[in-house]
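Participant: got a predicted structure plus its sequence, pasted below:
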Amino acid sequence: MKLTETAKAAAGTATALALVLALTGCGSSGTPAPAAAAKPVPSSVPVTKPFKGLRPTAVTIPKIGAHSSLVSVAVNLQGQISVPSVKTPMQAAWYRLSPVPGEVGPAVVLGHVDGDKKPGIFYHLKDLAPGDEVDIDRSDGKKLKFTVDHVTQVPKDQFPQDAVYGNSSKPELRLITCGGVFDHAEHSYEDNIVVYANLAS
């Protein structure tokens, strides 16, 4: 099976962008996290332009009572992935330079653990376990079920880029949020929670 153009784009930009995603977008109490000290990666994809192609529209995780529509996000000219505002911590997002969920490769969905002094959409993401269900709705009307394979908590400076963004031979899903200890000096959590899931149906 051939990779889609979206998947090819993701493969080509994964290494450059993985660290940026790992280190941004996890502010708390309404304070955005500082940008990663990474070289800017220019992008011709406007972050705010509506995505008109096939895309995921919602994510639901029954075990933790999480449900959100999905906005599509990309990379700005500073090389940072644009994430939903911490003032709307219950909004999840699909990184649109990753594959569409259900297509070959690792689709990436991210959300806040908290924000604006409130729990975020992925506040309980760390509580998922192998076998738990993650449901994705798509713009073509398909409803896909993914099954959690494993959950990891890793320091942000040891973010597993290859495991998260590397090519795969089947449809997979990655859910990412922040976790661990909150560093008040840096206004950011020290770790990332990453959920790895495989397409079940």
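Facilitator: Yep, that arrived.
Participant: please make it C-alpha for all contacts and neighbour counts, starting now.
Facilitator: OK.
Participant: can you list contacts of the longest helix seen in the chain?
Facilitator: As assigned by DSSP state H, the longest helix anywhere in the chain is helix 5-23. Applying CA atoms under 8 Å, 6 or more residues apart in numbering, the contact partners of helix 5-23 are 33, 35-36, 38, 41, 79-81, 96-100, 104-105, 156, 159, 161-162, 165-167, 192.
Participant: then this one, side by side with the first:
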Amino acid sequence: MSVVAATALAVGACGSGDADPRTSTSPTAVTQTAPVTRGATPSSPTVVEPIRLSVPSIKVSAELVAVEAKDNVVSPPAGAVAWVRGYDRVLPGEVGTSVVTAHVIEGKKAGPFVDLQELDKGDTVSVTDATGAKVVYTVTETRVATKKQVSTDPGVWGENRDTKRLALITCDDDGGFRPDGHRVSNFVAIAEAA
């Protein structure tokens, strides 16, 4: 996984107070809603992609879409919460770490993760797939980190073969802006399924 791409991911998920064309809120990847087959063997299980993320404690119930990096930037569609396809990340609901991102601000209005910083340890997050199956996660830690720290964070990008984990990432709304208009740091919440 490229450090540059991870840094761009952390930046692209933020939005800014201004409608800056360099910080697009338009989708950067095609969303698939049909089941997809993993791996090359005929015995590989069919995986149904997730379609909805719910965080009751901060009143988030949003469409969950897949996005890929384009020119090393991941930009979730306006109004949606996106899981990152690629970089050896898994679909939300699978064993491994899934990176999920959404905007704090979209143009001049609140994005889906505007209140993500209100999450506390013990809060729940659920992911529902197209069949209606739901995986419930519990927040185990929250933190503010610089974009560089996030880009090398083992809890986000490290190997994980034991747990179903979500790394929820958005911009830190309190840390101010860099000269390029992007936020200085990110807010990260790690949640794991029982």
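Facilitator: Right, received. Where do you want to start? Worth saying up front: this structure is predicted, and the values here are computed from it rather than measured.
Participant: returning to what we had before: in strands, which of the contacts of helix 5-23 of the first structure fall?
Facilitator: Using DSSP state E, the members of those that fall within strands are 105, 192.
Participant: what's the first-to-last distance across stretch 65-84 of the first structure?
Facilitator: Start and end residues of stretch 65-84 of the first structure are separated by 20 Å (CA to CA, to the nearest Å).
Participant: same question, stretch 100-119 of the first structure
Facilitator: Stretch 100-119 of the first structure has an end-to-end distance of 27 Å (criterion: CA to CA).
Participant: in the second structure, point out the residues matching it.
Facilitator: Here stretch 100-119 of the first structure aligns to the second structure at residues 91-110, judged by TM-score structural alignment.
Participant: please pick the buried ones from the contacts of helix 5-23 of the first structure.
Facilitator: Neighbour-count burial (16 or more other CA atoms under 10 Å) applied to the contacts of helix 5-23 of the first structure gives 33, 79-81, 96-100, 104-105, 156, 159, 161, 165, 167, 192.
Participant: return the distance of the counterpart of residue 26 of the first structure in the second structure relative to residue 92 of the second structure.
Facilitator: By TM-score structural alignment, residue 26 of the first structure lines up with residue 14 in the second structure. Separation of residue 14 of the second structure from residue 92 of the second structure (CA to CA): 21 Å.
Participant: count residues in the vicinity of residue 117 of the first structure, would you?
Facilitator: Residues lying near residue 117 of the first structure (other CA atoms under 10 Å) number 13.
Participant: correct me, but it touches residue 30?
Facilitator: Yes - counting by CA atoms under 8 Å, residue 117 of the first structure does reach residue 30; the two are 6.9 Å apart.
Participant: mutual contacts of those two, please.
Facilitator: Counting by CA under 8 Å, 6+ apart, no residue touches both residue 117 of the first structure and residue 30.
Participant: surely residue 174 of the first structure and residue 111 touch.
Facilitator: No - using CA under 8 Å, residue 174 of the first structure is not in contact with residue 111; the gap is 11.2 Å.
Participant: so between the two, which is more surrounded?
Facilitator: Neighbour totals were compared for residue 174 of the first structure and residue 111, and residue 111 leads with 27 against 20 (other CA under 10 Å).
Participant: thought that one was touching residue 192?
Facilitator: No - taking contacts as CA under 8 Å, residue 111 of the first structure lies outside contact range of residue 192: 11.2 Å.
Participant: who touches both of the two?
Facilitator: Shared contacts of residue 111 of the first structure and residue 192, defined by CA under 8 Å, 6+ apart, comprise 176-177.
Participant: count of neighbours near the closest residue in space to residue 147 of the second structure that isn't next to it in sequence?
Facilitator: Closest residue to residue 147 of the second structure apart from its sequence neighbours, by CA to CA, 6 or more residues apart in numbering: residue 185 at 5.3 Å. Counted by other CA under 10 Å, the residues lying close to residue 185 of the second structure total 25.
Participant: OK, contacts around the aligned partner of residue 185 of the second structure in the first structure?
Facilitator: Matched to the first structure by TM-score structural alignment, residue 185 of the second structure sits across from residue 191. By CA under 8 Å, 6+ apart, the residues touching residue 191 of the first structure are 153-156, 178-181.
Participant: where's the residue most central in space within the second structure, which helix or strand?
Facilitator: Nearest to the geometric centre of the second structure sits residue 100, at 1.4 Å (CA atoms, centre = their mean). Residue 100 of the second structure belongs to strand 96-101 when assigned by DSSP states H and E.
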